[in-house]
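Sharing a sequence plus its predicted fold:
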Amino acid sequence: MKTRLAVALLLALSAPALVHAAPPVATAAPASVANESAADAAFRAIYEKEWAWRQAGGGEASEDGDAPESAARMPDVGPAAQQARLAVWDGVLKQLDGVDAKALSAVNQVNLAIYRDQVFNLAEEVRLRSYEMPFNSDSSFWSNLSFMARREMKTAQDHRNYIARLNDVPRYFSQQTDNMRAGLARGFSVPRAVLDGREVAISNVADLTDPTQSPLYAPFKKLPSSIPAAEQAQLQAQAREAIAGKVIPAFQQLRSFFLQEYVPKARTTLAAEAMPDGKAFYRQQIHEYTTLDLSPDEIHAIGLAEVARIQSEMNAIIKQVGFKGSFGEFLTFLRTDPQFYAKTPDELLHRAAWISKRVDGVIGRYMTLPRARFTIVPVPPDIAPFWTAGRGGMGTYWLNTYNLPARPLYNLPALTLHESDPGHALQGALAAEQGELPEFRRNSYISAYGEGWGLYCEKLGVEMGIYETPYEDFGRLTYEMWRAARLVIDTGVHSKGWSRDQALAYLRDHTALSEHEVSTEVDRYISWPGQALSYKLGEIAIVRLRAQAEKELGDQFDIKAFHDAVLQQGSVPLPVLEKQIQAFIVERRKG
């Protein structure tokens, strides 16, 4: 979920005065600023002003914890605030249209391409009123509160600000409910077909009788020793009061709305294109998540071709292990044989840690390493039933230990490579360390680039020697098939009239994913149009660019240099990555 911003700062950005707010990571201006041209200076003034405003957030927190500990309110997500944001971003786009790109330095021509697309997507999200559907079967504003509780708080004031945010939850939930009600009224909602059981995460909080059992109370179970004991007791009492008196009742009201109003009135169609302005909405989702302007038909065809290619590689492994049955029978064998499943959550976590340490032993040969490290933790139990198998980012690899018979060990190497190092954890940490890049490149995430890199890392694991058995290599292929099938399913559901059963059958018949994962993943694609397209299209681009670099550079090709060229970009649209790697090839040719 994206950080939500205050109306006051939105209006302030429209005024001549710059909002003075420190970005989340302090950075010195590049040395080249002193000698920059007038065009470069004008462009920098635009993006620095908007970025500082975007990060400041008006003293409010984001629902996923991106705001600083000083935030004392939850975000303003009401329609007036949303339209104020749109006015700001439209104003920025107009200013950018006045920038003479040819007068910019080569570096800023790249920055302009990245920044303009970033602001364009933010504006389109509001313009299409996406905020009226603030959840999907995978992620939600109510579940994301638990991540806010997991941020480090060092001082008593940090904890007081957090308590203030808890006390603001009723107002925040009320705005979200009003937005959802407006979406229902115009037929813009999560499909009814994927809503069964989604109230569980709400009930986990709504049914609490002891506020200390809430995940939101976790920061108060062990307060910093620097806070005096009397003040600790006071903070704990205030937290209990906020959770019991504000948070739990807000969740109870949300559950009533969800079950009594939202579910009964949710649309019975599946396709994004079936909603109001649905074709425009789906095309924008495609653009935002892939950074490409491909049609649904073009993406569907790419998916079918990739499925056919990967199927032949899977068949070769089945032959290698000497299995005599059909492809479907082999999948049943993988899904049911106890040898492929952990018996305890700790066993799954320990195996993931062992894979990560084996990666550590060889990864330095393939890319420059960041200073930051990551940890491995289980997915919180309140969201685990509907979450994906794992998720990673700078600092944390979340591994889902819920329903162990749905978490095959043969998939774990691919999952770990994707979510930790050299995937998301490494990519995010390296991006943050690129001090010469503007903040909007170091501290943002573009799905096609990030997920494309993660999927590429799964394939890179073959060269790194991470897959120890044919079954683990089949797990890698089933993950690649999973991403290829997404291209077919997402476009099938949202543009070609596919049913949920048709999508379930397609994923079930082509991958070794468990039945639990098949259903949760299909529901994710149905309720989150376009996001699933980013992985395979991004990976295809990186694989193609590497093949070109190997061919054109021959003996001059260096795998570590290539990976560094990809990773030092921050997070960029695929067309920008294409141009940057083409420039890398030219430079390497010069020796």
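Arrived safely. Model, not experiment: these values are computed from the prediction.

C-alpha from now on. contacts and neighbour counts both.
OK.

How about Val263: what's its closest non-neighbour residue?
Of all residues beyond its chain neighbours, the one nearest Val263 is Arg192 (6.3 Å), with distances taken as C-alpha to C-alpha, 6 or more residues apart in numbering.

scratch that, Leu216
Closest to Leu216 by C-alpha to C-alpha, 6+ apart is Ala149, at 5.4 Å.

My guess is the one you found contacts Pro219. True?
Yes. Ala149 is within contact range of Pro219, at 6.5 Å (criterion: C-alpha atoms under 8 Å).

Stretch 141-152: which residues count as buried?
Within stretch 141-152, the residues that count as buried by 16 or more other C-alpha atoms under 10 Å are Phe141, Trp142, Ser143, Asn144, Leu145, Ser146, Met148, Ala149.

oh sorry, the question was meant for stretch 245-253
Going by 16+ other C-alpha under 10 Å, stretch 245-253 has these buried residues: Lys246, Val247, Ile248, Pro249, Ala250, Phe251, Gln252, Gln253.

take the one below as the second:
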Amino acid sequence: MEAKEHLHNLLNHVWNRKVNRKLSLQLKQGLLVTSLPKGNLQEAEEDHDFAIDSLAVLKKMNKAGLSYEDQLNYAFLQEYLLQESRKVDLWWAEFPVTPYTLYWMNIYAQTLFAPFSFQKKDDMDRYLHLLHEFGDAIYTVLFKLQAQAKKGWYVPIPALPKIIELLIQLQQTIPALLTVTPTRLHRLDKSVSMSFSEQVDQTITNRIVAAYQELLTLLQAQEYQSACPERVGIGQYPGGEEAYRHLVRMHVTYDIEPDKIHLIGLDQVRQLTEKMRTVRESLGFQGSEAAFMEHIKTSGRLYAKSPEDVEQRYHFHLNRLKPLIHDYFHTIPKSIYQVKRLDAAYEASVAYGYFDPPSSTNPIGTYYYNGSGLETRSQLTASTLIYHEIIPGHHLQIGLQLENQQLPAIRRESMELTGYLEGWAEYGAGLPYEMGLAHDPYDWYGRLLHERFIAQRLVVDTGMNVLDWSLQQAKEYMAKTTIESAEQIEAETLRYSTESPAQALAYRLGYLKFRELREKTEKSLGSLFDRKDYHEAILSPGSLPLYVLEEHIDHFIKERTQ
């Protein structure tokens, strides 16, 4: 068998297994869901074993005999399998009860159970089976917490109140999404549907609600809480520092030490603070940064009056960009985009918002924004935020990737390479200002403010997780380097230290890598440099590990200079 055929067989094999084990991919492709992942250690061990076996197969291939495109496929698959091979170590290092790690419960309830269609009796049997498995998955959260405790991993005290509050909310809201009303069963025999409804109600009460209650009982117990550390950061736990280094590598996708990241962050914050001072002076303002923010408040620029006002601001910035986009890109996605407010019930657990990319079942990319607490939620960074989320950020990049039929499915549907995805979104969010849309100095100031917010993450994330920073120290640093409210700073510092350590590093480090590669390309090509060609070279392969992307740009430069 030729190396190409061997590689593509493995790509397809890994992809099919990924689809079979990931609910979001099944729903995205409109497939019939027959089982749910549990998130237990056994699944992590199976993923690890599969990855090790597949890596062994991959290494036996004649890589030198592959075309350039297939060498990219090889590198992508190798990185994916390396990350899968660390599943067991990272399973232990992730608390399963944070707002980020519990979000799957809302996704399951809203996208699988609430819209479930009942056409025949088999659908009722499948629904009951999935409902039981949903209960099993909740109990897995409980069992994981108990197993982690035996290894010395307890949820930090500062994170407990929000976690308990969220679990109480889920216990109250999830059952309503799982309940099956009689109108949904109108196609089925009434006596059968009545019996089915009773079974559903019993399962919800005895399995789902009970599972939430057992979770709450564990976390609220004096025995558990007395063992919880006052400190935050995973470096304090057995094996935590090594796990953090694995997480850095997973999200950033190139090798870099935490202490170096910390120093880069400090330097970036210093540079951006100086740029912000220069903007203030250009406006004739000689006061402090805090005084300038008070000045902006009185101008009405800082806060939106309503969710409709938020959307109007987003659309204003997007509409300004539309006439200029083709000057920077050869290709833009065919899929359209929209901006919508989050369901109010979930706004408390989502800090800002999130982008939901288009798919075969939903061809519209949607940015869901948080429309609550507008009196403390600054809109000064609205332009750079919407450029990050929509165009030229996530929607442009992900849309092109999903529409690229030349890519194998596993690459076309890849959403795990945080360094590339968030790095591109940050790089893309800066392009409108290069296009000349920074004529309003307040918008430019907002961009710099946003960049500094992203840069300070490099400092506090590494600080809390491996450099012995206290939570209070991190909060004080954030208070000096952001305009976030005390509540938001609380949420952000817990996110970096407890919910998803190292994930937030990928935004600024990814951005810096994209800028570095562009500067390298401009310098190497000189008069031959064309920004549209460069962006095509960056975007056409879809998301890649950043070390592979760097090799790809070297290849692009070599081709242009030969």
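Arrived safely, thanks for sending. All figures in this text were calculated on a predicted structure; none of them were measured in a lab.

And the TM-score, once the two are fitted together?
Overlay of the two chains. TM-score (TM-score structural alignment, normalised by the length of the second structure): 0.87; 543 aligned residues with a C-alpha RMSD of 3.1 Å.

residue in the second structure matching Ile355 of the first structure?
Residue pairing (TM-score structural alignment): Ile355 of the first structure is matched to His317 of the second structure.

What residues of the one helix or strand Leu334 of the first structure maps to count as buried?
Assigned by DSSP states H and E, Leu334 of the first structure belongs to helix 327-336. Neighbour-count burial for helix 327-336 of the first structure flags Phe327, Leu331, Leu334, Arg335 (criterion: 16+ other C-alpha under 10 Å).

Contact partners for the corresponding residue of the second structure for the first one?
Correspondence of Phe327 of the first structure to the second structure, assessed by TM-score structural alignment: Glu289. The contact partners of Glu289 of the second structure, by C-alpha atoms under 8 Å, 6 or more residues apart in numbering, come to Arg277.

Please report how far Glu289 of the second structure lies from Thr482 of the second structure.
Note on Glu289 of the second structure: its distance to Thr482 of the second structure, by C-alpha to C-alpha, to the nearest Å, is 10 Å.

so what's the spatially most central residue of the first structure up against?
Central residue of the first structure (C-alpha atoms, centre = their mean): Ser447, 6.8 Å from the mean position. With contacts defined as C-alpha under 8 Å, 6+ apart, Ser447 of the first structure is in contact with Tyr289, Thr290, Gln531, Ser534, Tyr535.

Out of the residues you listed, which sit inside helices?
Tyr289, Thr290, Ser534, Tyr535 (DSSP state H).

residue in the second structure matching the third one?
Going back to what we said before, that points to Ser534 of the first structure. So, by TM-score structural alignment, Ser534 of the first structure is matched to Ala506.

distance of the residue nearest to Val263 of the first structure from Ala432 of the first structure?
Counting by C-alpha to C-alpha, the gap from Arg192 of the first structure to Ala432 of the first structure is 40 Å.

now swap in Ile526 of the first structure and tell me
Computed as C-alpha to C-alpha, the Ile526 of the first structure to Ala432 of the first structure distance reads 33 Å.

In three-state terms, label Gly365 of the second structure for me.
With DSSP: H, G, I helix; E, B strand; the rest coil as the basis, Gly365 of the second structure sits in strand.

give me every residue that touches the equivalent of His246 of the second structure over in the first structure.
With TM-score structural alignment as the criterion, His246 of the second structure lines up with Gln284 in the first structure. Under the criterion of C-alpha under 8 Å, 6+ apart, the neighbours of Gln284 of the first structure are Asn121, Glu124.

is it true that Gln284 of the first structure lies in a helix?
Yes. According to three-state DSSP, Gln284 of the first structure belongs to a helix.

Please tell me how far it sits from Pro575 of the first structure.
16 Å.

show me where the stretch 251-400 of the first structure has helices.
For the stretch 251-400 of the first structure, the helices defined by DSSP state H, counting those that start in this stretch cover 263-265, 278-290, 296-320, 327-336, 345-360.

now these as TSV including distance to Ala182 of the first structure?
Rendered in TSV, the data for those read as follows (distance: least, C-alpha to C-alpha, whole Å):
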stretch	distance to Ala182 of the first structure
helix 263-265	12
helix 278-290	16
helix 296-320	28
helix 327-336	43
helix 345-360	42
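
Mean neighbour count, the ones you listed: which tops it?
helix 278-290 (a mean of 21; mean count of other C-alpha atoms under 10 Å).
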